[in-house]
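Enquirer: what's the 3D shape of this:
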Amino acid sequence: MTAIKIAGATLNQTPLDWKGNLERIVLAIQEAKSRKVEIVCFPELSITGYGSEDLFLSYWYPQKALSQLGKLIPYCTDITVAVGLPVRIQDKVYNTVAVIENGKLKGFVAKQFMAIDGVHYEFRWFTPWEANQVIDFEFEGKKVPLGDLTFNHSGIHYGFEICEDAWRGKVRPGYRLHDRKVDLIFNPSASHFAMGKTLERKELIEYSSKIFNCYYCYVNLLGNEAGRMIFDGEILLGKSGELLARNQLLSFADFQVITFDLEAKTQEIAAVQPKEWEFVQASALGLFDYLRKSKSKGFVLSLSGGADSSTIAILVAEMVRRGLSELGLSTFVEKLNLDFVPQTENPEKELVGLLLTTAYQGTKNSSDDTFQSAKYLAERIGATFYSWSIDEEVASYTGKIENAIGRKLTWDQDDITLQNIQARSRSPIIWMLANINNALLLSTSNRSEGDVGYATMDGDTSGSISPIAAVDKHFILQWLRWAEKNLGRSELSYVNSLTPTAELRPLERTQTDEKDLMPYSVIVEIERLAIRDKRSPIDIFLILKDELELEEALLKDYIKKFFRLWSRNQWKRERLAPSFHLDEFNVDPKTWYRFPILSGGFTEELDQLDQI
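Expert: Just a heads-up that it's a prediction; the model follows:
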């Protein structure tokens, strides 16, 4: 087999950005040509972006994608290009890869298996292609083959598995490609980021290249494409069970072209980073793309001095740090469309001040500890910091209700009401600040709070984007300690010394999150089994009674509390601001776990716990 140079090219695309999407593909092709690449493979649905949702169902959208393909072909002379797009044939839409060789369209390969788990709803838009089927498809007045195809280039026989195709075990297309004696399989993908997922892909590429005895090249999309899913831009090459090359994930670049010599030798293999690094890098990139693609001017954050809001403040600061490091000052500023000229020798801190505005909104129930934590953190990272009391607003709302109902509200009788009015009173004024700044309001709820409804609607859930809503509180607390040490964020010393608390009850009532709920470490274990693994309450008890050092009666109480609060608070999860998908699962009903708003609340299942 002739030794040639191939490339995987990852792209940060945006649905409906036809001009920008095409330009990024063309620039990547030009770079590949300059590096003497003979075959370059782009990710799945590169022309439109994967996150086009129900646009795929229209007639005009796939047709527009084909017209963009026509514009792209003239740039593909002296190179072979594989690029993804949707193709409509009558009432069916197919997820395809177009193969262009030296300026001529050679055919379309159609995806055979649709992803329908977790964040994926591909069967809503696409029809699976049947194995071994090939038809003629008319493109610009000429017939080209479409279906289950392979191709040849300089003595190299190659084919495709498109994303989900590779995850289907014994029925995956790779086995038929092996029977056809291909030398190389490309896998153009749109595989959402999740912490630790790269290890699964590494195993897939090693396994696939071994059982098919070929080169296997994986190419993923990049960036926060459409709001929720983040793509990590991973590119991998394997041969005969050995990983030969891997790039570093989560680049801030518009595109990356990673070249390989098609030889069985180890090339550059980037290290696999820990989950804590992946979390900060993915969140930073997600915030950067969300900011620039929404054409907003910055972020506003109600900074309480606690773990959640402090995490988000650091993520914005890391967005600036990492973006400047990778892109440089001029490109970073240009991509965010900022009018910025540095006035000091620390443009990073200046930019944080320009992009992040924070406010500590205290009440008589707030402590000096959280105020100092918020103030110190904001000052150290450079964020604009305000502080004010909302006692007057709370008193006004409370007084009006008391006059209306003819009695005073008390903590013994009206605990939840008096807590919630404080959280809700913070929302209108922080929204004013966001509107004044033409900025995105960052909401601070985490996944553990989403599980049990430990959040005030139109309070701490209020916002334009919820960066950590898909991450559990146990991880956040661990990450903050990791970040203080490993990111050099000594400004986190205050928050890491505090016990998580909502600070909504009077200080003498010593409110803490875990006293209100249960230990966050227990919530994580119940959640993992109940939501990720979809286990019943009894299953969960039988598993955890051997794993956790808890009295059985207490464990049953925790399980009952979780399921009752989960069922009661689905309406809150339905109203959460858009959140990034960062972990292996989340509780957003729009992107991972659907649950009825009204239900029987596991009554029979929880009663059965007392019988074992």
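
Enquirer: only C-alpha atoms from now on, for both contacts and neighbour counts.
Expert: Will do.

Enquirer: any figure for the gap between the residue nearest to residue 307 when sequence neighbours are not counted and residue 450?
Expert: Closest residue to residue 307 apart from its sequence neighbours, by C-alpha to C-alpha, 6 or more residues apart in numbering: residue 495 at 6.3 Å. In this structure, residue 495 and residue 450 are 22 Å apart, going by C-alpha to C-alpha, to the nearest Å.

Enquirer: who touches residue 263 in this structure?
Expert: The contact partners of residue 263, by C-alpha atoms under 8 Å, 6 or more residues apart in numbering, come to residue 3.

Enquirer: look up how far residue 199 lies from it.
Expert: From residue 263 to residue 199 the distance is 23 Å (C-alpha to C-alpha).

Enquirer: wait, residue 279 sits on residue 195?
Expert: Yes: assessed by C-alpha atoms under 8 Å, residue 279 is found in contact with residue 195 at 6.7 Å.

Enquirer: quick one, which of those two is more surrounded?
Expert: For residue 279 versus residue 195, the count of surrounding residues by other C-alpha atoms under 10 Å is larger for residue 279: 21 against 18.

Enquirer: another for comparison:
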Amino acid sequence: MIKIGLAQINPCVGDFEGNFSKILYYIDKARKKEVDIVVFGELSLCGYPPEDLLLKPQFIEENIRYLNRLKSYTKKIKVILGFVDRRRDKIFNAYAFFEDGKLKDIYHKIYLPNYGVFDEKRYFTSGEKIPFYFLGDYSFSVNICQDIWQKSYLERLSKKNLDFIINLSASPYHLGKISLRKSILSQASQYLNCFLFYCNIVGGQDELVFDGTSMVVSPSGKVVEFAKRFKEDFLIFNFNKNKRLVPQQLRVSYVEEVFEALKLGLFDYVKKNGFKKVIVGVSGGIDSALVVSLATLTLGRKNVFGLIMPSQYTSSQTFDDAKRICKNLRIKFYTVNIRDIFEAYLSTLKPFFRNRPFDNTEQNI
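Expert: Take a look at the predicted model:
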């Protein structure tokens, strides 16, 4: 039997010291729990997605400097984590495999996504080689995120009789993504007839939210262990390929899922950008009511201020609703009448509105 630990951490792009400290914490925790291999997510050292920071040489150098610092902390344990590798004038989405204080291997991600929110081909060069490792009687391979989604990659892996696969990921959330991801990983594990250890990152980064939900999938395609959703977690799995395991059910409520994603995204956007408090415009309508309620539940009422901005088009009922929302949430609020500001806009735009009837265009300024 071997112990594999999936460290589902919340990294911050560019916060090398913070990410490094968090990685050391989980390495130490893994060592105390006698874990054989501790795994971190894709680009967990520098944070994902680093985007145009990758164009700055000092960002790459700092990332490599912290990777070299990590080496001495990996004695008596195996550590796999994502970082940015550099070879001459090319950079790679990579992982480093440390074993007992030594750098055992570096792998370069082969399949670089370039759709939707992904733009990896703009920065990274694709790798070519697929690695294979042994731990006692167990054979395994390690890859990164999109690699495991590709049939051609699985075909290359299928030529080896592997006991398990480890996949480092930075897979962002969207509605239904958890079920989709589970289906893809299930198909991969069945095709390869081996266990699959999937380690995702968690947290909000700018417009993206990463849900975590790291998991262990059996050769039958059944999920036998889940990490938490939308929270940091450390999943330790006692792996014995001959042991019969009971499948676990992940019950997903779409309403709860979206709510947790919104809270995490909002909280991390505020925290990671160094803000302490927020101001929310409250109109008395359902949209602003939802936003200010979410902000209060996420950040705490003392960190949220309401701003009510009535004009000559604000009805007394709407104005009263706006105040009632703030009072019900017990947040401090301010009222700023914008009638004079509105009139100034009308005066400035008068030449462009000439000979046109007054309508909702003016009201929505």
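
Enquirer: may I have the secondary structure class of the equivalent of residue 11 of structure 2 over in structure 1?
Expert: By TM-score structural alignment, residue 11 of structure 2 lines up with residue 13 in structure 1. What DSSP: H, G, I helix; E, B strand; the rest coil gives for residue 13 of structure 1 is coil.

Enquirer: for burial, what's the neighbour tally of residue 13 of structure 1?
Expert: Around residue 13 of structure 1 there are 28 other residues, counting by other C-alpha under 10 Å.

Enquirer: that older thread, which part of structure 2 matches the helix or strand encompassing the residue nearest to residue 307 of structure 1?
Expert: Residue 495 of structure 1 is part of helix 493-496 when elements are defined by DSSP states H and E. Following TM-score structural alignment, helix 493-496 of structure 1 has no partner segment in structure 2.

Enquirer: quick one: buried residues of the helix or strand following that helix?
Expert: Downstream of helix 493-496 of structure 1, the next assigned helix or strand under DSSP H and E is helix 513-516. Under the neighbour-count criterion of 16 or more other C-alpha atoms under 10 Å, helix 513-516 of structure 1 has residue 513 buried.

Enquirer: now do stretch 90-101 of structure 2
Expert: Buried residues in stretch 90-101 of structure 2 (16+ other C-alpha under 10 Å): 91-99, 101.

Enquirer: which parts of the stretch 51-200 of structure 2 are helices?
Expert: Ranges of helices in the stretch 51-200 of structure 2, per DSSP state H, counting those that start in this stretch, are 57-70, 151-157, 177-192.

Enquirer: what's the shortest one in contact with?
Expert: By that I understand helix 151-157 of structure 2. So helix 151-157 of structure 2 is in contact with 147-148, 188, 191-192, going by C-alpha under 8 Å, 6+ apart.

Enquirer: how about CSV for the residues you listed, with distance to residue 170 of structure 2 added?
Expert: Converted to CSV, those look like this (distance: C-alpha to C-alpha, whole Å):
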residue, distance to residue 170 of structure 2
147, 12
148, 13
188, 18
191, 23
192, 22
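
Enquirer: nearest residue to the equivalent of residue 96 of structure 1 over in structure 2 other than its sequence neighbours?
Expert: In structure 2, residue 96 of structure 1 lines up with residue 94, judged by TM-score structural alignment. Setting aside the residues directly before and after it, residue 94 of structure 2 is nearest to residue 108 in space (C-alpha to C-alpha, 6+ apart), at 4.4 Å.

Enquirer: wait, what's in contact with the residue mapped onto the one you found from structure 1?
Expert: With TM-score structural alignment defining the correspondence, residue 108 of structure 2 maps onto residue 110 in structure 1. Contact analysis of residue 110 of structure 1 by C-alpha under 8 Å, 6+ apart lists 94-97, 128-129, 146-148.

Enquirer: equivalent analysis for residue 317 of structure 1, please.
Expert: Contacts of residue 317 of structure 1 (C-alpha under 8 Å, 6+ apart): 352, 381.

Enquirer: map it onto structure 2.
Expert: With TM-score structural alignment as the criterion, the equivalent of residue 317 of structure 1 in structure 2 is residue 296.

Enquirer: and for residue 193 of structure 1?
Expert: Residue 193 of structure 1 maps onto residue 173 in structure 2, by TM-score structural alignment.

Enquirer: and the gap between that match and residue 340 of structure 2?
Expert: Residue 173 of structure 2 sits 43 Å away from residue 340 of structure 2, going by C-alpha to C-alpha.

Enquirer: which residue of the two possesses the greater neighbour count?
Expert: Counted by other C-alpha under 10 Å, residue 173 of structure 2 and residue 340 do not tie: residue 173 has more neighbours, with 21 against 11.

Enquirer: dump the residue contacts of that one.
Expert: Per C-alpha under 8 Å, 6+ apart, neighbours of residue 173 of structure 2: 208-211, 261.

Enquirer: those in helices, which ones?
Expert: Judged by DSSP state H, the contacts of residue 173 of structure 2 include residue 261 as members of helices.

Enquirer: out of the contacts of residue 173 of structure 2, who has the most neighbours?
Expert: Scoring these on neighbours with other C-alpha under 10 Å, the highest-scoring entry is residue 211 at 30 neighbours.

Enquirer: what residue in structure 1 is paired with it?
Expert: Using TM-score structural alignment, the equivalent of residue 211 of structure 2 in structure 1 is residue 232.
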